[in-house]
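Student: Next comes the sequence, and after it the predicted model I'd like to discuss.
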Amino acid sequence: MSTATPATRFLDKAGIAYDLFEYDYGGGDGPIGLQAAEAIGWQAARVFKTLMLEVDGKPACAVIPSDRSLSMKKVAAALKGKTAKMMEPVKAERLTGFHTGGISPFGQKKRVPVVFDATVISVEAPVVMNGGKRGLMVCLAPEPGIAALAAAVAEVSVV
């Protein structure tokens, strides 16, 4: 499996250190983030999933722990909007250039506002998130990635 993706190229260009984890992406039952955490042997709270959404009709991205759910009310407020809804998978793929199950916050085709759940700062570093391909995860310290994306950090998830 080739590990060069728009996400890894973004991280390389930004000078952000990362390690890669590859696993057999099954795409089976259950949340993809939890499957990834189990496959690589990491705590789900340290494996973050990337969710594409629309805030007041405009595209945005939220990165939250794989064992949590996104609060639409909180994410809308964090991105200075009134309402939020999940983006349709086909639209998310077209906008990001990634397939669902492989969407990374890094290297998306079109830059959109990004918010990381505040737990990304409180969990033990490093953290893991999608590397831009199904079955490919990047492991990195969260702060450089947040800075490179000019992302917000806010409480946007719920248990």
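Tutor: Nice, thanks for sending it over.
Student: Please make it C-alpha for all contacts and neighbour counts, starting now.
Tutor: Noted.
Student: tell me which element the residue nearest in space to the middle of the chain is part of?
Tutor: By Cα atoms, centre = their mean, the chain has its centre lying nearest to Thr50, at 2.6 Å. Under the criterion of DSSP states H and E, Thr50 resides in strand 47-55.
Student: The structure to be compared is supplied as follows:
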Amino acid sequence: MTAVDAVTAAGIEHRVVRHGPVGSVAEAAAAQGVEVRDLVKTLVVRRSADDYLFVLVPGDRQISWPKLRALLGVSRLSMPDAATAKEATGYERGTITPFGSARPWPVIADERVRGRTISLGAGERGVALQVPADAAVSALGGTYADVTDPEVSRRR
């Protein structure tokens, strides 16, 4: 099942946006006509062997590993390499979405997306799904939590 099929089957109001190639979160937000904070990155996090979860992170923020570890009650988390992430989800990095994933991993959405319309990956390059965050998180059986920090600029 594709991501678009999964969102449709869940009965979630959505808009498919075909925006073509982009090189950054800011470019993707501009191409879709949304604010960077509403472009939500779906990150795959490994708790242990064959145990993953999706973390939905606003485009202007990054995962706070201490907050996420405390929430999950674990001392160690990691991000899988690209091949392992594809195996776990069925999607390539940059296209990952919880909708239509190869396995229905748990979903944690940063609380800052609550009540907003967000743009998620749609399982293929240059395509996004704009959905109401609350409907999406509910349909995925997800939870909201404070699991991010402001994005730190990597420029020097």
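Tutor: Ah, there it is. Just so it is clear, the structure is predicted and the values come from calculations on it, not from any experiment.
Student: Quick TM-score on the pair, please.
Tutor: Superposed pair, TM-score by TM-score structural alignment, normalised by the length of structure 2: 0.87. Supporting alignment: 149 aligned residues with a Cα RMSD of 1.6 Å.
Student: Contacts only, for the aligned partner of the residue nearest to the centre of structure 1 in structure 2.
Tutor: Counting by TM-score structural alignment, Thr50 of structure 1 lines up with Thr42 in structure 2. By Cα atoms under 8 Å, 6 or more residues apart in numbering, the residues touching Thr42 of structure 2 are Phe54, Val55, Leu56, Val57, Ile96, Thr97, Pro98, Leu120, Gly121.
Student: please redo it, this time with the cut-off set to 7 Å
Tutor: Phe54, Val55, Leu56, Val57, Ile96, Thr97 (Cα atoms under 7 Å, 6 or more residues apart in numbering).
Student: One more: Leu136 of structure 1?
Tutor: Per Cα under 7 Å, 6+ apart, neighbours of Leu136 of structure 1: Leu20, Phe21, Glu22, Tyr23, Asn130.
Student: filter these to the buried ones?
Tutor: By neighbour count, with 16 or more other Cα atoms under 10 Å, the contacts of Leu136 of structure 1 hold Phe21, Glu22, Asn130 as buried.
Student: The second one is in contact with Cys139, isn't it?
Tutor: Right, Glu22 of structure 1. No - the pair Glu22 of structure 1 / Cys139 is not scored as a contact, 10.9 Å apart, by Cα atoms under 7 Å.
Student: Can you mark which positions in stretch 104-120 of structure 1 are buried?
Tutor: For stretch 104-120 of structure 1, burial by neighbour count (16+ other Cα under 10 Å) applies to 104-108, 112-120.
Student: Stretch 2-11 of structure 2 too?
Tutor: So, applying 16+ other Cα under 10 Å, buried residues of stretch 2-11 of structure 2: Ala3, Val4, Val7.
Student: With stretch 31-44 of structure 1 instead?
Tutor: Ile32, Gly33, Leu34, Gln35, Ala36, Ala37, Ile40, Ala44.
Student: now stretch 55-69 of structure 2
Tutor: Val55, Leu56, Val57, Pro58, Gly59, Asp60, Arg61, Gln62, Ile63, Trp65, Leu68.
Student: what does the fifth one align to in structure 1?
Tutor: For Gly59 of structure 2, the aligned position in structure 1 is Ser66, judged by TM-score structural alignment.
Student: Report the separation between that match and Glu38 of structure 1.
Tutor: 11 Å (Cα to Cα, to the nearest Å).
Student: Give the full set of residues in contact with Val156 of structure 1.
Tutor: Val156 of structure 1 touches Leu70, Ser71, Lys74, Val75, Asp117, counting by Cα under 7 Å, 6+ apart.
Student: SS state for the aligned partner of Pro21 of structure 2 in structure 1?
Tutor: Using TM-score structural alignment as the criterion, Pro21 of structure 2 maps onto Tyr25 of structure 1. Here Tyr25 of structure 1 is recorded as coil under DSSP: H, G, I helix; E, B strand; the rest coil.
Student: shouldn't Tyr25 of structure 1 be in contact with Gly135?
Tutor: Yes - with contact defined as Cα under 7 Å, Tyr25 of structure 1 reaches Gly135; the gap is 4.7 Å.
Student: helix, strand or coil for Asn130 of structure 1?
Tutor: Three-state call for Asn130 of structure 1 (three-state DSSP): strand.
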